[in-house]
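please work out how this folds:
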Amino acid sequence: MTRTVYLNGEFIAEQDAKVSVFDRGFLFADAVYEVSAVLNGRLLDNAAHLARLSRSCQALNLRLPCQPEDIEALQNRLIAENSLQEGAIYLQISRGNSGDRDFDFPGESVEPTFLMFTQARPLIDHPKSKTGIRMVSVEDIRWQRRDIKTVGLLAPCLAKEYAHRHDADDALLVENGLITEASSSNAWIVDAEGTLVTRPLSTHILHGITRQALLALAKQHDIRLEERPFTLEEAMNAREVFISSATTFIWPVISLNGKVIGGGVPGPVTGKLREIYVAEAMRATAG
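Predicted coordinates:
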């Protein structure tokens, strides 16, 4: 079944969606993106995603093609066009087609390229949320503004490929001995004292929307919590490790660099937090 995508003001069949070879997103990765989860045919935490989109655009002096409320209306129409019940909407804004390859930013007359498409995928009952995943560590070679959600994702792709070559599902990124995050998600541990730990916000990590929601839920449910850097050694000796993102919610980690975590099964804090988050997400998107 052919998907309908949104491109520059039109809802069209995916095979008919075309972007210029001179688009700056294609030539320079001069573009930002967001991925919003969809449950029960409704967007989840979308206001926070659109606020982060606006922040990313502002940081790059990249013009939003329309107001956030108009973007959400287009997202909802795209959900309806594709009869999407569970999955995600990918949204990308590039600086547009400047007519040739030139490092200088084009003038204000160049319109941004605005693309969106849906992806159907299981979020609630994904097998890895139950079995857990295996991870390896790899050096974090990304640029220094990871808080801006740009499409320059070659380093995370290389990290994932490294993980797959080493019989793992994903990679934790390490910088100066400290875990920054995973290849496409935020990273968490439950330390030896039973405290939930995640790295504090800075330019070194993406300001995850699911991370933000989980912090609030942990505080509401009296889960002991610290926002602080943690080392690879701490992660390898932690009671529990998990990752979070818009489309994984929470996935437990059952091994790291070949060392079994938590007896090789998802831990109780991870399980409790996922259960709470899923219940809240289902309530938020109920018809």
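
contacts and neighbour counts: CA atoms only from here.
Noted.

helices of the stretch 1-150 of the chain, start to end?
Counting by DSSP state H, counting those that start in this stretch, the stretch 1-150 of the chain has helices at residues 24-28, 46-59, 68-81, 127-131.

what of the stretch 151-287 of the chain?
Going by DSSP H, counting those that start in this stretch, the stretch 151-287 of the chain shows helices at 154-165, 209-220, 232-236, 268-284.

could you also give me the structure for this second sequence? I'd like to compare it with the first:
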Amino acid sequence: MSRTVYVNGAYVPEEEATVSVFDRGFLFADGVYEVTSVLGGKLIDFDGHAVRLERSLNELEMKNPTSKDELLEIHRQLVERNDIDDGLVYLQITRGAADRDFAYPKDAEPTIVLFTQAKRGLADSPLAQTGMKVISIEDQRWGRRDIKTVQLLYPSMGKMMAKAAGADDAWMVEDGFVTEGTSNNAYIVKDGVLITRHLGNEILHGITRKAVLKFAEEAQIKVEERPFTLAEAQDADEAFITSASTFVMPVVEIDGGPVGTGEVGEVARRLREIYLSESLKAAV
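This is a model prediction of the structure:
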């Protein structure tokens, strides 16, 4: 059975879902997106994703075609119609269809698309037990990484660089400092202190990041929000990433060398357990 997807107000089979060839998301990557995890049929951190979506739209002077309540209902409908127990709901909003012009069109109506991906055992990834390997690459993205746009070509290239190197992901480096992973925020732990880059235009303001830092402080783990170098990461006691689809995922190798003992660290393991437990309690 095919998936049901949501396109501009209608629930349709994926084979019947269409978007205009003049849509600015296709022509200019003029759009934003969010992805919300589903565990046990419930949405994780939905409110945070809705707030960040509104911010991204505002930064691009783009209209929001739906309210938060309507968006929640669409998410729930897609989860139910597609029988999603564990998985993801992707949301994309573009400026809409208009004749090709670099200037923003004045009368285009936004395009909104949502679809699901079933991911059985999403919270039970084997990498959580073994840890992941990353390589470092130069950060060549545009300057407004805080806006969650659909411009994902360089992160895709980074994923392929990692795959070619036999690694799981890439950490991007700018002026000697780690910015973030290709689709996740990056962290190191040194002498019991959790270190992650401060918020700014250089990184995405991760929803999972915000929750994990809150839980870390509640667990009496000291947190420093500051840039860290690649050398610091390679000399760290442990490392990990966070994202909506991986939650808290340990990193045990950078550029072929072990992080700490080369085993999953206690801080990452503990924060993953706390995040999953607390997020499930608050899931909608």
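
how close are the two chains, by TM-score?
The TM-score (TM-score structural alignment, normalised by the length of structure 2) is 0.98; 283 aligned residues with a C-alpha RMSD of 1.0 Å.

rewinding a little: tabulate the helices of the stretch 1-150 of structure 1 (JSON lines), appending distance to V38 of structure 1.
Formatted as JSON lines, the helices of the stretch 1-150 of structure 1 follow (distance: least, C-alpha to C-alpha, whole Å):
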{"stretch": "helix 24-28", "distance to V38 of structure 1": "25"}
{"stretch": "helix 46-59", "distance to V38 of structure 1": "9"}
{"stretch": "helix 68-81", "distance to V38 of structure 1": "8"}
{"stretch": "helix 127-131", "distance to V38 of structure 1": "17"}
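
for these, which one sits closest to R95 of structure 1?
When the helices of the stretch 1-150 of structure 1 are compared by C-alpha to C-alpha, helix 24-28 sits nearest R95 of structure 1, at 6.0 Å.

the closest one vs structure 2, average offset?
In the superposition against structure 2, helix 24-28 of structure 1 averages 0.3 Å from its aligned positions (mean C-alpha distance after the TM-score superposition for structure 1).

so what secondary structure elements neighbour that helix?
Of the remaining helices and strands, none touches helix 24-28 of structure 1 by 3 or more C-alpha pairs under 8 Å, 6 or more residues apart in numbering; DSSP states H and E.

mind checking how far that helix is from the chain centre?
21 Å (C-alpha atoms, centre = their mean, to the nearest Å).

hang on, the earlier thing: for Y33 of structure 1, find the nearest of the helices of the stretch 151-287 of structure 1.
helix 209-220 (13.4 Å).

by how many degrees do that closest one and helix 268-284 diverge?
110 degrees (axes from the mean of the first three to the mean of the last three C-alpha atoms, to 10 degrees).

which part of structure 2 matches helix 209-220 of structure 1?
Alignment of helix 209-220 of structure 1 against structure 2: residues 207-218, by TM-score structural alignment.

same question, stretch 271-282 of structure 1
The aligned range for stretch 271-282 of structure 1 is 269-280, by TM-score structural alignment.

once aligned to structure 1, how far is the matching stretch on average?
When structure 1 is overlaid, stretch 269-280 of structure 2 sits 1.0 Å from its aligned residues on average, using mean C-alpha distance after the TM-score superposition for structure 1.

before we move on, back to that, tell me which of the helices of the stretch 151-287 of structure 1 sits nearest to N82 of structure 1.
Across these, closest to N82 of structure 1 is helix 268-284 (C-alpha to C-alpha), at 20.5 Å.
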